[in-house]
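>>> 3D model of this:
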Amino acid sequence: MTPIDRTFSVAPMMEWTTRDYRAFARVLSRRTLLYTEMVTTGALLFNPDSERFLGHDETEHPLALQLGGSDPQALAECAAMAESWGYDEVNLNVGCPSDRVQNNMIGACLMEHPELVAKCVKEMQAQVKIPVTVKCRIGIDDQDEDADLERFITTVADAGCDTFSVHARKAWLQGLSPKENRDVPPLNYGRVHRLKQAHPSLHIGINGGLKLMGELHEQLQHVDSVMVGREAYHNPWLLATVDSELYGEAKNPHTSRHDALRAFRPYIEKRLAEGVRLNHISRHLLGLFQGQPGGRQFRRHVSENAHKPGAGIEVIDAAMARVPEHSEQTEKASA
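Below you'll find the predicted structure:
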């Protein structure tokens, strides 16, 4: 089994990091570690359509499945499913703040139950050879960010987990909506840095509010890896320089947005032939030309036409034609 280089990853995001987004992200970066949306154990164990939740394109690797749940046996069964479907890692969600998952003992509320999380991790690891990792917050509600986070990490690490991705915000389960939990609690990068200092043998990654390549380089001075969420979705071109900037590759897969989108055309055509509607794919492309001359026209044309019955690849081609290629040449020359 080839070890995963976790230097940079795209965070799991519900309704966003679908297989179509991930396939496009892979066109932009060959090295980025990609995560699925969170999939609950119930969805996997009680739904006969495994393809719906576990299906992926072979080009997506390295690829991790994120699970939501708190029953050790159910999580172990689902981890085994992830391995059998070819995933490179299985990750346990201990960070989602939504009311719906709290009611089912899923997500950030588990930070109050480190012993249960440890048991879950132990059962999962007993079933698979692929890495079992945890994504968590620095705390929830009135927890002490230092003492309670330390207890959580130590307890789960003692059960055998050596890799944690830590969102550097608290989750306030009482008083804030899931949307507010993405922005309102202040970022505390220093807390995650201290966690790494206290546990040099653990892999500690950081997540939350990161947008610029310079910020990623700065964080990598303190932690083992960086994870980017919304910026990687709304501004996917960020991924286009990851291979050279963060992994030291001699060159990136594509030097222009137009080239990247042309390279993605065969995948779009394949999915259309499988019966997938164009707007289910194209919604992940809307931010590609962000800040470029013609970028708004690209977005508008796709948004207005991709949902129409029978919409095909010609919608993408027509939208791309609204963005002059020479503008990217100017951008590269001035970068």
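>>> only C-alpha atoms for contact and neighbour calcs from this point on.
Noted.
>>> in the stretch 51-200 of the chain, which spans are helices?
Along the stretch 51-200 of the chain, the segments classed as helices by DSSP state H, counting those that start in this stretch run 72-84, 99-102, 114-127, 147-158, 189-198.
>>> the last one vs helix 147-158, what angle?
Between helix 189-198 and helix 147-158, the angle formed by their directions is 40 degrees, by axes from the mean of the first three to the mean of the last three Cα atoms, to 10 degrees.
>>> same check, this time on the third one
Here the directions of helix 114-127 and helix 147-158 differ by 20 degrees (the same axes, to 10 degrees).
>>> ok so, going back, could the helices of the stretch 51-200 of the chain be laid out in TSV, adding mean neighbour count and distance to Thr133?
Below are the helices of the stretch 51-200 of the chain laid out as TSV (neighbours: other Cα atoms under 10 Å; distance: least, Cα to Cα, whole Å):
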stretch	mean neighbour count	distance to Thr133
helix 72-84	20	11
helix 99-102	14	19
helix 114-127	20	8
helix 147-158	18	10
helix 189-198	18	16
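>>> dump those helices to JSON lines, plus distance to Met213.
Shown next, in JSON lines, are these (distance: least, Cα to Cα, whole Å):
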{"stretch": "helix 72-84", "distance to Met213": "32"}
{"stretch": "helix 99-102", "distance to Met213": "33"}
{"stretch": "helix 114-127", "distance to Met213": "33"}
{"stretch": "helix 147-158", "distance to Met213": "28"}
{"stretch": "helix 189-198", "distance to Met213": "16"}
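>>> here is the second sequence; please produce its structure so I can put it next to the first one:
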Amino acid sequence: MTGTADPVRVLIVDDSTSARAMLRSVVESDPALRVCGAAPDAFAAARMMRVDLPDVILLDLEMPGMDGLTFLKKIMSQRPIPVVVCSGLTARGSEQSLAALEAGAVEVILKPQASDAAARAEAALRICDALRAASQSRGARAALAAGSALKPPGPKLSPDEMLPPPNLARVAPLTEPIVCIGSSTGGTEALRTILTALPPDAPAICIVQHMPAGFTAAFAKRLDSLCQVRVREAVDGATVTQGEVLIAPGDQHMMLRRLPSGYRVVVAPGPAISRHRPSVDVLFRSAATAAGANALGIVLTGMGDDGARCLGEMKAAGALTVAQDEATSVVYGMPREAVRMGSAMQSLALEKMAAAIMGFARRHRTGVQAG
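Next up, the predicted model:
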């Protein structure tokens, strides 16, 4: 896609008149996006799609008649189109949103709430970023090859806002191995593929998945029910040990800190770093400082470059670094940037990640025992 390419065409499906108007305003604030229709229910959306097929659908799940999840499943079975789910923050909404991701939705975003201007502006950026990412997730990936017209606009804060760069002259003492993973669009299913393949004695794992506040707890609970490892949403001060996975809570940064006999996490508020909160860059920078060569850093599917820079800091601190390959990435953005910057030491297919994690842990533990 070039700088003169047509904007991404978005169909909004929401039963609320005010929500449709608000979402239209948000979408049309981005020159890379254009609203091609706004439907009050699934039946009206289906009629519009027969006349004018959109590039991306922005879908509410709670609708009268045919609910959004049923509509999504019909879309995926008949004419797959990238779908971004826009959900309210309720327990039912969280569960339905996870089901939507499993059914083929590209991304889940939180429906903006009435709040201060800064919060509304941040929510608008997240919606537009999600729609751009969804537009790049199609199998042909024609738009992804150049992608310059879809680069997110606006300021991007560096991880310096949260913590200083690592002191690479200081060598971290040998500890148990730890794995840090960052993912975004397409990451929920990628993480499920990896974590369900791990045995109970897998190394400690910390994950940043770009996801709204309130949804990460349900996501962790769902993974915990499927995996042999224990999966939970991180809380401030929690220790992460062998056989456990901590997922950063939505809207909070997660940082790694070393203990005398392991690691704990710090969960804290802060500005959006690399346009995200939680930010992969923040986790990776903290891992470079706290863990050094004891760590494995992995960047999975996602749009943008969050994590790419600080994966390089992990590499410089002695960590092993890996990026997901293009063929298995839903959106080859974050992994591509990690490769382009030289931050990733190798690219791996998604189905090989679990074996790579266990191989790293075995080799590292041999070094710990020898030491």
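>>> what's the TM-score here?
With the length set by TM-score structural alignment, normalised by the length of the first structure, the two chains reach a TM-score of 0.31; 155 aligned residues with a Cα RMSD of 5.6 Å.
>>> Val315 of the first structure is nearest to which of the helices of the stretch 51-200 of the first structure?
For the helices of the stretch 51-200 of the first structure, the distance to Val315 of the first structure is smallest for helix 72-84, at 35.1 Å, taking Cα to Cα.
>>> please name every helix or strand in contact with that closest one.
If you count contacts as 3 or more Cα pairs under 8 Å, 6 or more residues apart in numbering; DSSP states H and E, helix 72-84 of the first structure packs onto helix 41-45, strand 63-68, strand 89-94, helix 114-127.
>>> as TSV, these with distance to Arg100 of the first structure would be great.
Below are those laid out as TSV (distance: least, Cα to Cα, whole Å):
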stretch	distance to Arg100 of the first structure
helix 41-45	13
strand 63-68	12
strand 89-94	14
helix 114-127	19
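>>> nearest to Arg26 of the first structure, of the ones you listed?
Each of those has some distance to Arg26 of the first structure by Cα to Cα; the shortest is strand 63-68, at 10.2 Å.
>>> buried sites along the closest one?
Neighbour counts using 16 or more other Cα atoms under 10 Å place Leu63, Ala64, Leu65, Gln66, Leu67, Gly68 of strand 63-68 of the first structure among the buried residues.
>>> please name the nearest non-neighbouring residue to the first one.
Pointing back at Leu63 of the first structure there. The shortest distance from Leu63 of the first structure to any non-neighbouring residue, by Cα to Cα, 6 or more residues apart in numbering, is to Leu34 (4.9 Å).
>>> ok, that neighbour touching Tyr21?
No. If you go by Cα atoms under 8 Å, Leu34 of the first structure and Tyr21 don't touch, sitting 9.9 Å apart.
>>> so for those two, which residue has more residues nearby?
Neighbours per residue, other Cα atoms under 10 Å: of Leu34 of the first structure and Tyr21, the larger number sits with Leu34, 27 against 22.
>>> tell me the SS of the more buried one?
Secondary structure for Leu34 of the first structure, judged by DSSP: H, G, I helix; E, B strand; the rest coil, is strand.
>>> can you map out the helices along the stretch 1-150 of the second structure?
Using DSSP H, counting those that start in this stretch, helices in the stretch 1-150 of the second structure cover 17-28, 42-51, 68-78, 91-103, 117-135.
>>> what's the most buried one of those?
helix 117-135 (a mean of 20; mean count of other Cα atoms under 10 Å).
>>> which helices and strands sit right next to it?
strand 8-13, helix 17-28, strand 56-59, strand 83-87, strand 107-110.
>>> any idea how many residues pack against Ser303 of the first structure?
Using other Cα under 10 Å, Ser303 of the first structure has 17 other residues around it.
>>> how far away is it from Ile281 of the first structure?
11 Å (Cα to Cα, to the nearest Å).
>>> now do the helix ranked longest in the first structure: which elements does it pack against?
In the first structure, taking DSSP state H as the definition, the longest helix is helix 257-273. Secondary-structure packing of helix 257-273 of the first structure (3+ Cα pairs under 8 Å, 6+ apart): helix 19-28, helix 278-282, helix 313-320.
>>> between helix 313-320 and that helix, find me the angle.
In terms of direction (the same axes, to 10 degrees), helix 257-273 of the first structure departs from helix 313-320 by 160 degrees.
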